[in-house]
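S.K.: what follows is a protein structure lacking sequence information:
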């Protein structure tokens, strides 16, 4: 079913290699306003946290307003598709965009067209529609969807949490951007101004710096602080929320923000397995950047499999969500390297399960159920969507390995073989994914393929 030809696979891998550059691009807006380079987010790490926050918030909103028809798959697709062009263009600061907004918009469109050149027409049209919907919302278009607004909420809140983590950044610039996000969130057809007011509440509560990530036992904030924040939350809600958006009061914002802040740590936590086998700390990608690339590869691969065989009917959104969730427990536990897992796999798996349960314990029931289902599917690899995410996980790890010449290859090859074996025997695609993974791994190892725009093979003089 999957055409294992050199030309086909080279084009596919060029796209994957291009997306991975977003791990190394800084978020230049942070640097422009005073953040030092080592402290700035990468584009990929930011995108991951935005998609995760959007996924969790969408469930909270749907739980708070029963009957609301919300497309969760669309919610997680929008942040991933919106930030894809930056893997080619790099990030451009907010200040520079104001000076040449139209020029940068056209540049991103060209980059987007390059990245989607091999997709089916229907898929390309869908992605383009999502991309334009989000960018038009940023421009103040009030006709865009609730899903796009949830993605914008997540984007703005992640940027705000990042800004508040530094003492030496210029806050007026971030506050101005925050106000623009607030204005863009207003006037939703389903939630009216509810999302905008929730965003204002969240921003105000975070600015007090009295909320932190989760601890193993108990809340990170004391009883007095909790009471103060809850009182502040109630007062803000009473002041800013009209009757039409009282649904947002049902969302336990304090507990939700603790979860979001905990997920932020995945931006800074390195992947320890690489370090154990020879990587320097600066060469190991962060957990968040890795999850973003897994979600991107899963998105492309699932769409591509559906294009090649329409009867598969893969749930693309589920494949993406598994990619975003598969390492989420590590926001609490940190990454546990492959070699360490071989020593005591059962106890370490129990540790990850406890970390995950702690992470999601304050989320609404439907969100907890969804996340446990996604993680369980990934660990058991029962569905084709889980195998697509596993393919993406293994391939991203392999590409990272090949970017460092002095790592100990036998260990990575052993892990690669384990991924290959787990990909076999799928109910829908049989051994096709496993063979594609093996073929792709071998082709990448030749180091004759680069990102889009780079010659596919080296030429001798």
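M.R.: Structure's in. What do you need? Note that this is a predicted model, so its numbers are computed, not measured. Residues are numbered from 1 along each chain as shown.
S.K.: drop to CA atoms for contacts and neighbour counts, all remaining ones
M.R.: Fine.
S.K.: looking at this, residue 132 is in a strand?
M.R.: No. Residue 132 sits outside any strand when classified using DSSP: H, G, I helix; E, B strand; the rest coil, being helix.
S.K.: okay, now it: neighbour count?
M.R.: Look at residue 132: counted by other C-alpha atoms under 10 Å, it has 16 neighbours.
S.K.: now it: how far from residue 109?
M.R.: 9 Å (C-alpha to C-alpha, to the nearest Å).
S.K.: got it, and residue 129?
M.R.: 12 Å.
S.K.: residue 328: what's it in contact with?
M.R.: 263, 356 (C-alpha atoms under 8 Å, 6 or more residues apart in numbering).
S.K.: helix/strand/coil for it?
M.R.: coil.
S.K.: where along the stretch 251-400 of the chain do the helices fall?
M.R.: For the stretch 251-400 of the chain, the helices defined by DSSP state H, counting those that start in this stretch occupy 253-264, 272-276, 287-308, 316-325, 330-333, 338-343, 345-360, 365-380, 384-402.
S.K.: just put these in a markdown table and tack on mean neighbour count and distance to residue 444.
M.R.: Shown next, in a markdown table, are those (neighbours: other C-alpha atoms under 10 Å; distance: least, C-alpha to C-alpha, whole Å):
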| stretch | mean neighbour count | distance to residue 444 |
| --- | --- | --- |
| helix 253-264 | 21 | 31 |
| helix 272-276 | 19 | 18 |
| helix 287-308 | 25 | 15 |
| helix 316-325 | 26 | 21 |
| helix 330-333 | 23 | 28 |
| helix 338-343 | 13 | 21 |
| helix 345-360 | 17 | 30 |
| helix 365-380 | 17 | 25 |
| helix 384-402 | 23 | 7 |
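S.K.: for comparison:
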């Protein structure tokens, strides 16, 4: 394998510097201490979930799954995260444009590979992509049960969020069941 040119080194570094914005891209979820979580933190836990569950996921390429999870929200580094209840229009189209802008500094082979992963995730045509979407939804509802949510946060909304995606795989559905039970308990307390 040939060593990258100094121009390619600069291009990689420009991309890595731009992608750092994901650390400061805040989501609507909160940590157990009440701090808003970043998209980078969300993506990290998704990758950890895939790594831990890997041996239980027959027929799934865990490495590919982790690659999909790493890039699935990368476009949010440009304009941020829009909470699911507030999304209108075609989020994928806008996020793909943002991703293309973020990937622009990369050498073409790297740019094409990351874009292909993102396209695979959004199309959900592979088992890994469908599982990635289910894990994404599971991680979100799990965080809402763990986090110190702000006043007025509708925890009951979690009971329907991403249901089709989490129910699509038996292991993800089994993991979601106790999370839903916790959500129901929290919703009763909130109403209470």
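M.R.: Nice, I can see it. Being a predicted model, the structure only gives us computed values, none of them experimental.
S.K.: and the TM-score between them?
M.R.: Here the TM-score for the pair of chains, by TM-score structural alignment, normalised by the length of structure 2, is 0.81; 179 aligned residues with a C-alpha RMSD of 2.5 Å.
S.K.: and the helices of the stretch 251-400 of structure 1 as JSON lines, adding distance to residue 99 of structure 1?
M.R.: Output for the helices of the stretch 251-400 of structure 1, formatted as JSON lines (distance: least, C-alpha to C-alpha, whole Å):
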{"stretch": "helix 253-264", "distance to residue 99 of structure 1": "31"}
{"stretch": "helix 272-276", "distance to residue 99 of structure 1": "41"}
{"stretch": "helix 287-308", "distance to residue 99 of structure 1": "29"}
{"stretch": "helix 316-325", "distance to residue 99 of structure 1": "34"}
{"stretch": "helix 330-333", "distance to residue 99 of structure 1": "37"}
{"stretch": "helix 338-343", "distance to residue 99 of structure 1": "47"}
{"stretch": "helix 345-360", "distance to residue 99 of structure 1": "41"}
{"stretch": "helix 365-380", "distance to residue 99 of structure 1": "41"}
{"stretch": "helix 384-402", "distance to residue 99 of structure 1": "36"}
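S.K.: looking at the ones you listed, which is closest to residue 60 of structure 1?
M.R.: Nearest to residue 60 of structure 1 among these is helix 365-380 (7.1 Å), distances taken as C-alpha to C-alpha.
S.K.: so how many other residues sit close to residue 97 of structure 1?
M.R.: 14.
S.K.: how about it: what's its closest non-neighbour residue?
M.R.: Of all residues not flanking residue 97 of structure 1 in the chain, residue 104 sits nearest, at 6.8 Å (C-alpha to C-alpha, 6 or more residues apart in numbering).
S.K.: before we move on, what about residue 45 of structure 1?
M.R.: Leaving out its chain neighbours, the residue that sits closest to residue 45 of structure 1 by C-alpha to C-alpha, 6+ apart is residue 289, at 4.1 Å.
S.K.: please identify which of the helices of the stretch 251-400 of structure 1 is closest to residue 201 of structure 1.
M.R.: Of all those, helix 253-264 comes closest under C-alpha to C-alpha, at 8.3 Å.
S.K.: so that closest one corresponds to what in structure 2?
M.R.: The aligned range for helix 253-264 of structure 1 in structure 2 is 9-20, by TM-score structural alignment.
S.K.: please compute how far that stretch lies from its chain's middle.
M.R.: 21 Å (C-alpha atoms, centre = their mean, to the nearest Å).
S.K.: name the residues that touch that stretch?
M.R.: Residues outside stretch 9-20 of structure 2 that contact it (C-alpha under 8 Å, 6+ apart): 74, 77, 102-107.
S.K.: switch to 6 Å and redo it
M.R.: Outside stretch 9-20 of structure 2, the residues that touch it by C-alpha atoms under 6 Å, 6 or more residues apart in numbering are 105-106.
S.K.: wait, the residue nearest to residue 45 of structure 1 sits on residue 43?
M.R.: No. The pair residue 289 of structure 1 / residue 43 is not scored as a contact, 8.0 Å apart, by C-alpha atoms under 6 Å.
S.K.: joint contacts of these two?
M.R.: With C-alpha under 6 Å, 6+ apart as the test, residue 289 of structure 1 and residue 43 reach no residue in common.
S.K.: which residues in structure 2 does the particular helix or strand that has the residue nearest to residue 97 of structure 1 in it match up with?
M.R.: Assigned by DSSP states H and E, residue 104 of structure 1 belongs to helix 101-115. Here helix 101-115 of structure 1 fails to align to any part of structure 2, judged by TM-score structural alignment.
S.K.: repeat that for stretch 386-395 of structure 1.
M.R.: By TM-score structural alignment, stretch 386-395 of structure 1 lines up with residues 129-138 in structure 2.
S.K.: same question for stretch 177-186 of structure 1.
M.R.: Using TM-score structural alignment, stretch 177-186 of structure 1 finds no match anywhere in structure 2.
S.K.: and the angle from the longest helix along structure 2 to helix 39-53?
M.R.: Ranked by residue count, the top helix of structure 2 under DSSP state H comes out as helix 170-191. With axes from the mean of the first three to the mean of the last three C-alpha atoms, to 10 degrees defining the directions, helix 170-191 of structure 2 sits at 130 degrees from helix 39-53.
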